[in-house]
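[1] kindly generate the corresponding structure for this input.
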Amino acid sequence: MRVHFISIGGAVMHNLAIALSNKGYQVTGSDDEIYDPSKSRLEAKGLLPESWGWFPEKITADLDAVIVGMHARIDNPEIAKAKELNIPIYSFPEYVYEQSKDKKRVVVGGSHGKTTTTSMIMHVLKEQGVNFDYLVGAQLEGFDLMVRLSDAAEIIVIEGDEYPSSPLDRRPKFHWYHPDIAIITGIAWDHINVFPTLDMYEELFADFIKMIKPGGKLFYCSEDSVLKEMAEKATHIDVKAYEAHPNKVTPEDTRLLHDDKETPLKVFGTHNMQNIQVAYYVCKELGISDNDFYKSMESFGGASKRLQLLEKNNKVTVFQDFAHSPSKLKATTSAVKEQYNDKHLVACMELHTFSSLSAKFLSHYKDTMEKADTAIVYFNPHTIEHKRLEPISIEQVKESFGREDLLVYNDSQELQSLLKGMSWDNKVLLLMSSGNFDGISLKEFAKEIRELTE
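    Below you'll find the model as predicted:
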């Protein structure tokens, strides 16, 4: 098979390219810019394009498929050439479906917790020696790639993204997968540049439920009333609600309670307990015993940038999290405070996405950081200009979060100086962003904070 990637440097695209190369396919690709880690990984596999840009001459009649990433524009000259030659053009979710349509498909959807829940299921299956394929939205410990596609595996676990499939196909990615087993973790409106109204966003999930294979299963979070109403309308599938797995928080860790036993965990927080419960249900469907599930979960360390421990000593602990939407911000801040209730929590988040920097969306952040002892919000006015949004002020942000003592910064150096000038004895620092606070290496910064206490 010969496959060409348009926008081969994307996070999932380059992983898919490497996965197909590992499968024995002949893979080529193009992109107008590729950065690390994609660049180094493609180069190591001999898949890095020789030159940046788009080259219609790469599109030849002997190609079996062209896969288009979201970074490509609809008028891309390579797309035009593929259309001219009648070569099949796929988005990556469409191609993943083509590769997995004869497998049992487990699809994890929802506004939050997709990556973590997917990675929990993957971790258990790997620990128990199950041969399976997968697609996940982050690099996970113990897995070389974010994508695996094989001929032998009878199961595939997929993180189901609700955002558009490609410039040519605006359907949500997870509408392609037609799961045998589906999870929806919850629905919380975000990314208003893609989904202008809440009704539009919710409809994506209602349609996803309709696309579950007849006789399939849906697990949904019982706390979401809108989702509950959607799920209970489904008549073609089996539906089961889930809530947080029974647990107890100790000064050292959080422990799962089951069969008069306790399983200590490396993760914590209510959302993670919900994720574990639904991962348990799905793994049971896939033939994993209770004993094997709990044994495997004991070693689960979490997904990258999802409550990821950066540094720790006997005085300070530093976490990084991807939280940026209101629901994620509130859940993550609450989870850390619950686990470290005897410590002073400094929660620092960056407004970085289109929605979070939109003046009309800011009000959704009200009371999302109420569990933090010290709450800090950062935004960069240049990012707002780049996204062509109307300016927002420090006063607007403070009012929107509904917290008089909220600290708001729009200069990264000033923010760093503030944090480095604090006393960090008996404190936890939680850094939350889908970006990096304008070029800060969060790992290095966390190391500096730890060193301040030594």
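
[2] from here on, contacts and neighbour counts on C-alpha atoms
    OK.

[3] tell me the helices in the stretch 201-350 of the chain, going along the chain?
    Counting by DSSP state H, counting those that start in this stretch, the stretch 201-350 of the chain has these helices, from start to end: 225-233, 270-285, 290-297, 326-339.

[4] just name whatever secondary elements the last one is in contact with.
    Which is helix 326-339. helix 270-285, strand 344-350 (3 or more Cα pairs under 8 Å, 6 or more residues apart in numbering; DSSP states H and E).

[5] in the first one, what counts as buried?
    Taking 16 or more other Cα atoms under 10 Å as the basis for neighbour counts, the residues of helix 270-285 that come out buried are 270-283.

[6] on that earlier part again, now render the helices and strands packed on helix 326-339 as TSV, adding distance to residue 338.
    Converted to TSV, these look like this (distance: least, Cα to Cα, whole Å):
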stretch	distance to residue 338
helix 270-285	9
strand 344-350	10
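
[7] now for those, which one comes closest to residue 194?
    strand 344-350 (20.3 Å; Cα to Cα).

[8] next, the angle from the closest one to helix 326-339.
    160 degrees (axes from the mean of the first three to the mean of the last three Cα atoms, to 10 degrees).

[9] touching the next helix or strand after strand 344-350 from outside, list them.
    Once the chain leaves strand 344-350, the next helix or strand it forms, by DSSP states H and E, is strand 374-378. Here strand 374-378 makes contact (Cα atoms under 8 Å, 6 or more residues apart in numbering) with 344-351, 369, 405-412, 415, 437.

[10] ok, which of the helices of the stretch 201-350 of the chain comes nearest residue 219?
    The nearest among these, by Cα to Cα, is helix 270-285 at 6.9 Å.

[11] on contacts alone, who are the packing partners of that closest one?
    Short answer (3+ Cα pairs under 8 Å, 6+ apart): helix 270-285 packs on helix 114-127, strand 238-242, helix 290-297, helix 326-339.

[12] how much does that helix deviate in direction from helix 326-339?
    100 degrees.

[13] that older thread, just the buried ones from the contacts of strand 374-378?
    Looks like these have 344-351, 369, 406-410, 412, 415, 437 buried, using 16+ other Cα under 10 Å.

[14] quick revisit: can you put the helices of the stretch 201-350 of the chain in a markdown table and add distance to residue 113?
    Listed next are the helices of the stretch 201-350 of the chain as a markdown table, based on distance: least, Cα to Cα, whole Å:
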| stretch | distance to residue 113 |
| --- | --- |
| helix 225-233 | 15 |
| helix 270-285 | 7 |
| helix 290-297 | 16 |
| helix 326-339 | 9 |
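
[15] could you also give me the structure for this second sequence? I'd like to compare it with the first:
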Amino acid sequence: MKLHFIAIGGSAMHSLALALHEKQHSITGSDDAIYEPSKSALENEGLLPNRNGWFPEKITEELDAVILGMHAKKDNPELEKARELNLKIYSYPEFLFELSKEKTRVVIGGSHGKTTITAMILHVMHYHGREIDYMLGAPVKGIDKTLRLSNEADFILIEGDEYPSSPIDLRPKFHLYQPNIALLSGIAWDHINVFPTFEHYVEQFQIFISEIVKGGILVYNEEDETLKSLVENTENQIRKHPYHTPEYHVEDGSAILETTEGEMPLEIFGKHNMNNLAGAKWISQHMGIDEDDFYEAIMEFEGASRRLEKIFESDSAVIFKDFAHSPSKVKASTKAVKEQYPDRKIIACLELHTFSSLNAEFIEQYKNTLKEADETIVFYSPEAMAQKQMSSISVKEIKNAFNEPGLEVIASTSVLQEVLGAKDFKNTVLLFMSSGTFGGLDLEEVKQLF
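    Just a heads-up that it's a prediction; the model follows:
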């Protein structure tokens, strides 16, 4: 097929373009800005546009379809030309569904943990030599691509998020996959710019459950009361498999899982990851991996990229970098580190970077999320807020929201560097949590402080 990608530089979009190019489809694309690693990946395969920008002349009747990325605007000139020509226009998830209609679709959803659960399942499959197709929302250690499409694989494993599909289709992505097998890890309000109320957000998961194919399977975290209620009250005729956090304990700095075959040491840690593991085990079993084989493989799983990633360790100190940014993730990550290192001082450093976290109304959701830490820092960038065209938020509002005595609120990267430089890191764990970069903080310089 001849396919054109509008906003080809996106993380998911460029991965799909590369995968289709590999399958001998004719691919073109445009974008107004393309950054690394997408830029080099596209350039290496001859798919990098000659110039940044939008060029309606690229849209011709010879195209079989146009794939529209979320980065584009509703009035994109290439999109308008495609509509004039009555070309078929797909969002990313729509096209992925078209490519996987004949496969068993396994979709991992939930407000938290979906990347880790997807990575766990994929690790187990690769460990046992099972070739499956997959779509990951973020890079995973040991996996060189975030998307694999083949003609041979019976299963496709998809990380399904609730963010809108495209500028002209605001349905959450995971509504479009129609899974045969699905998992939901839990519901914690996020994306306030898209779902202004908790009720509206919960409704998206209700719809997702209703879209599971009749007779399909839903694996769900029964410890989440909101989710449990949705599952118990659905009218969709599906098989339901609840899971919960398994028994485990921490011994000599390692998480030990208690199984029917005895105690099993793991590379990962934290209650939230033990819960993720339980869900991944159920899904793996539905994909043909028995319990013993799952445990054998999962012992070697080191975690998804950017999820509690250890970036430095000495005899007396450790630094973790974590993608946590929503309230539930911040709370889970901080608690996991404290549980793993009960005798060490925990310094938690959180960046408010997303639209939700910088919203004066939503920020109340962060109350007590850092209570497991001994010292706490919250960083935010007034410049970033201005760029997002958001109303300013005061230091007092942030301190009141977190309800954390001694909280340091910092609005300058240089000041953050100075504050860290003045701290005593003996017998300490420093936890950085953000989906951003703390305004360009040089973590290599931070390591030099230890």
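
[16] residue 23 of structure 1 is nearest to which of the helices of the stretch 201-350 of structure 1?
    Among these, helix 270-285 sits nearest to residue 23 of structure 1 (Cα to Cα), with 26.4 Å.

[17] mean deviation of that closest one from structure 2?
    Once fitted to structure 2, helix 270-285 of structure 1 is off its aligned match by 0.6 Å on average (mean Cα distance after the TM-score superposition for structure 1).

[18] give me the contact list for that helix.
    Residues outside helix 270-285 of structure 1 that contact it (Cα under 8 Å, 6+ apart): 113, 116-118, 120-121, 124-125, 181, 183, 185, 219, 221, 242-247, 290, 293, 331, 335.

[19] what's the ChimeraX line that selects buried ones from these?
    This is the ChimeraX syntax for the buried subset of those, where burial follows 16+ other Cα under 10 Å:
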select :113,116,117,118,120,121,124,125,181,183,185,219,221,242,243,244,245,247,293,331,335
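
[20] any figure for the gap between residue 225 of structure 2 and residue 22 of structure 2?
    44 Å (Cα to Cα, to the nearest Å).

[21] oops, could you answer that again for residue 344 of structure 2 instead?
    49 Å.

[22] what about the two, which has more around it?
    Remark: of residue 344 of structure 2 and residue 22, residue 344 carries more neighbours, 19 against 14, as counted by other Cα atoms under 10 Å.

[23] can you give me the end-to-end distance of stretch 31-41 of structure 2?
    Stretch 31-41 of structure 2: ends 15 Å apart by Cα to Cα.

[24] which helix or strand contains residue 415 of structure 1?
    helix 412-420.

[25] from the chain's centre, how far out does that helix sit?
    Relative to its parent chain, helix 412-420 of structure 1 has a centroid offset of 28 Å by Cα atoms, centre = their mean, to the nearest Å.

[26] now the next helix or strand after that helix on structure 2. Mean distance?
    Using DSSP H and E, the helix or strand that follows helix 412-420 of structure 1 in sequence is strand 427-432. Compared with structure 2 after fitting, strand 427-432 of structure 1 deviates on average by 0.4 Å (mean Cα distance after the TM-score superposition for structure 1).

[27] residues touching residue 35 of structure 1, list them.
    Residue 35 of structure 1 sits in contact with residue 9, where contact means Cα under 8 Å, 6+ apart.

[28] counterpart of it over in structure 2?
    Matched to structure 2 by TM-score structural alignment, residue 35 of structure 1 sits across from residue 35.

[29] sec struct for its match, please.
    At residue 35 of structure 2 the chain is in coil, as set by DSSP: H, G, I helix; E, B strand; the rest coil.

[30] which non-adjacent residue is nearest residue 389 of structure 1?
    Once flanking residues are discounted, residue 389 of structure 1 sits nearest to residue 358: 6.6 Å by Cα to Cα, 6 or more residues apart in numbering.

[31] next up, the contacts around the most centrally placed residue in structure 2.
    Structure 2 has residue 115 as the residue nearest its centroid, 4.9 Å off, counting by Cα atoms, centre = their mean. Counting by Cα under 8 Å, 6+ apart, residue 115 of structure 2 touches 136-138, 159, 304.

[32] just put those in a markdown table and tack on secondary structure.
    Shown next, in a markdown table, are those (three-state DSSP):
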| residue | secondary structure |
| --- | --- |
| 136 | coil |
| 137 | coil |
| 138 | coil |
| 159 | strand |
| 304 | coil |
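
[33] how many neighbours does residue 129 of structure 2 have?
    9.

[34] helix or strand for it, which one?
    Residue-wise, residue 129 of structure 2 maps onto no helix or strand under DSSP H and E.

[35] tell me the residue in structure 1 aligned with it.
    Residue 129 of structure 2 maps onto residue 129 in structure 1, by TM-score structural alignment.

[36] and that match, how far from residue 292 of structure 1?
    For residue 129 of structure 1, the distance to residue 292 of structure 1 - Cα to Cα - is 11 Å.

[37] over to residue 337 of structure 1?
    30 Å.

[38] what does residue 282 of structure 1 give?
    13 Å.

[39] before we move on, what about residue 208 of structure 1?
    Applying Cα to Cα to residue 208 of structure 1 and residue 292 of structure 1 gives a distance of 31 Å.

[40] the two: who's more crowded?
    Set side by side, residue 208 of structure 1 and residue 292 show more neighbours around residue 208, with 21 against 14, by other Cα under 10 Å.

[41] got the contact list for the more buried one?
    Contact analysis of residue 208 of structure 1 by Cα under 8 Å, 6+ apart lists 174-175.

[42] now do the same for it: its match in structure 2.
    Checking TM-score structural alignment: residue 208 of structure 1 goes with residue 208.

[43] how many neighbours does the closest residue to residue 136 of structure 2 other than its chain neighbours have?
    Excluding the flanking residues, the one nearest residue 136 of structure 2 by Cα to Cα, 6+ apart is residue 146, at 4.9 Å. Neighbourhood size, residue 146 of structure 2 [other Cα under 10 Å]: 17.
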